[in-house]
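Undergrad: Coordinates only, no sequence provided:
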């Protein structure tokens, strides 16, 4: 199953061996060190036997990989799971940090969302200052994915980061030399990691009350950490929103035809076909068949079939570019109007040369 989400791991010896063996294999093929990033989290596993900084530090020791330290993710996870973010930085191997990420988050009341759609918050700047003091003025990237501001706002944020980097006084320590890794276990011997990940994915897809999730909970006391149900609900909501948004983008003409009903169709399709593939193009084709089946007895059955075919053809011909032009045979005239309302220019039979 695929959720298109960055999910937490149980931080155990088994997980460390499992991840470490794969990092070593990838580095052997690529001939260079990987740079691994800490993710934002909304729940943790009660069965974890070590904190995340220790897990990452031991992974660095085993494999010689480097770290991409996302200080916004540290801030988000600390608030959501209830741990000390400065203590997190102090426990990391500072010399292994190859790059730092900055981003904005959104306060949702009971938790922080790693949204990448706002200015960097003051607590994240404080963490960045401490990270630079420990790791030195390493390369820094500002992430801002949606609700993009004026370019001057981005320049202001980058200038602030540059000023903090310039004041970083502590030179970074040398990365620890990799140790010889322990012998890898047989394929699939992951100490139950696959089982736990499948249980977490099932809980996200089906809802936390439907699946028994082994040992998932919050972190250490602090601000009240999120409960298991709250954390899974956040992951589930993000997964469903991403699927709906993807299908909105994939079917612009159908969206014009059925309006808000498309969202309900997308969620119903997701319930019937949960996360079986990470290929959104395959998801779109599966959804197309599902929609045609739902409307097979409707008076608009033929219209829906043609509109779905139009959207799929647009995606195939133009790689998802809604401004592209394509030629589609035997489409009814009203589709041209629907396509125009969706921002798509079409060459239909009888239109002549564009």
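TA: Structure received. The shown structure was predicted, so the numbers you read here are calculated from the model rather than taken from an experiment.

Undergrad: going forward, measure contacts and count neighbours with C-alpha atoms only.
TA: Fine.

Undergrad: mind listing what residue 259 touches?
TA: Residues counted as contacts of residue 259 (CA atoms under 8 Å, 6 or more residues apart in numbering): none.

Undergrad: what about it, distance to residue 251?
TA: From residue 259 over to residue 251 the distance is 11 Å, taken as CA to CA, to the nearest Å.

Undergrad: Ok, residue 327 next?
TA: As defined by CA to CA, residue 327 lies at a distance of 17 Å from residue 251.

Undergrad: neighbour count winner among the two?
TA: Remark: of residue 327 and residue 251, residue 251 carries more neighbours, 24 against 15, as counted by other CA atoms under 10 Å.

Undergrad: and the comparison structure, right after this:
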């Protein structure tokens, strides 16, 4: 496979901080959410960064490599296109499932709207390995996969996180994107030992490292990407850097952005944590060496666990994931063995994230509804699982509010919401439909009479 690209210090590129990122000294590379990029219309800021020699890595969030279904060819093609347009040395995705149900399980197809953990079982590992190989074959550059944060644990798991990731890398030759903030999240929420996980990882497969902030509430750590990086996360980064020289380290920040100086301060804290780890390093591992087995070797079989996942294995995993996701987003009974309290926390977090995303996709809705927006959306989410994407979700939510609003609601609010829904519910906005201009002119004439 060759050596891993040396990336250096980076930051997650977001439109809200594009100007600050361009001005920030010492930024070697950036990472951009793949699904937010249009290859034919890349943001000017990313184009300027590329012209300066700043590496741009597309980071996928919707492939669902840990799901029971094989990866969607269209999503893989889109990820490959972005890698080629950006001239990226690699692409990244998550070890997670994001949808479940459908034909495989003869149940309603559901979307999580978030990254959900894969059970660390032999069945799930077989499916994940095959899905990773499919993705590797479809991509023009190496793939790295990221460990995720979790609020809930699957019952009857057979492997630790470190063992699971080790076998995944060993069997597929895939690179690893290690998120130290997620290791801290799983330490607080699930009792997993970050040092033990690091000790079990094949660090020679490390592609780069994510660092992000979060917050603790009622004994649960929320991986918010909207708060400063906590010291325990930096300590895990130092521990990792004492074991291996990370090819790249990147700050993720998605909301509540500080000013440029604040962002620079967080990046500098990351540099300091890495330098501290390297100064005390006794590790002999050198990052960038090829993993223990190459992709070609793992495809031809390297040990008892290298076979393909059969349809029966995929169906078993699909049924388990559909039951969990349905409990989280559709209010069905909690599957046996799960912590009901934690599942409730996860369900509320999913609904809140969904409200936030719909508010960004359709920013007029929070403006029209004001303080009513979030509580009204959470009521709607309890009755209506996400099935058709966020733009459809925004339309369905508006229709729900119009249908269920109390009689004493402000008529102006109802009128504005109805106009918004009518303008967007058809295949073409009303303002662009044939005859719309004549209709507006006629209305103005009638109003003048």
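TA: Yep, that arrived. None of these values were measured; they are calculated from a predicted model.

Undergrad: which residues are in contact with the lengthiest helix in the second structure?
TA: For the second structure, the helix with the greatest residue count under DSSP state H is helix 340-361. The contact list for helix 340-361 of the second structure, computed with CA under 8 Å, 6+ apart, reads 112-114, 151-152, 328-329, 334, 365-366, 374, 377-378, 381-382, 390-391, 393-394.

Undergrad: just checking, which of these belong to strands?
TA: Per DSSP state E, strands hold the following members of the contacts of helix 340-361 of the second structure: 112-114.

Undergrad: from the residues you listed, which single one is nearest residue 427 of the second structure?
TA: Of all those, residue 113 has the smallest distance to residue 427 of the second structure: 24.0 Å, by CA to CA.

Undergrad: what about the aligned partner of that closest one in the first structure, neighbour count?
TA: In the first structure, residue 113 of the second structure lines up with residue 4, judged by TM-score structural alignment. Close neighbours of residue 4 of the first structure, defined as other CA under 10 Å, add up to 16.

Undergrad: one step back: tell me the average deviation of the longest helix of the second structure from the first structure after fitting.
TA: The superposed helix 340-361 of the second structure is, by mean CA distance after the TM-score superposition for the first structure, a mean 2.2 Å from where its aligned residues fall in the first structure.

Undergrad: That helix: which residues count as buried?
TA: Using 16 or more other CA atoms under 10 Å as the test for burial, helix 340-361 of the second structure gives 343-344, 346-352, 354-359.

Undergrad: same question, stretch 245-255 of the second structure
TA: Buried residues in stretch 245-255 of the second structure, counting neighbours by 16+ other CA under 10 Å, are found at 245-254.

Undergrad: before we move on, the earlier item: just the buried ones from the contacts of helix 340-361 of the second structure?
TA: Among the contacts of helix 340-361 of the second structure, those buried by neighbour count (16+ other CA under 10 Å) are 112-114, 151-152, 328-329, 334, 365-366, 374, 377-378, 381, 390, 393-394.

Undergrad: Return the closest of the buried residues of helix 340-361 of the second structure with respect to residue 165 of the second structure.
TA: Nearest to residue 165 of the second structure, judged by CA to CA, of the buried residues of helix 340-361 of the second structure is residue 346 at 23.5 Å.

Undergrad: Just give me the match in the first structure for that closest one.
TA: Aligned by TM-score structural alignment, residue 346 of the second structure pairs with residue 235 of the first structure.

Undergrad: With residue 113 of the first structure as the reference, measure out to that match.
TA: According to CA to CA, residue 235 of the first structure and residue 113 of the first structure sit 10 Å apart.

Undergrad: Also residue 154 of the first structure?
TA: Residue 154 of the first structure sits 20 Å away from residue 113 of the first structure, going by CA to CA.
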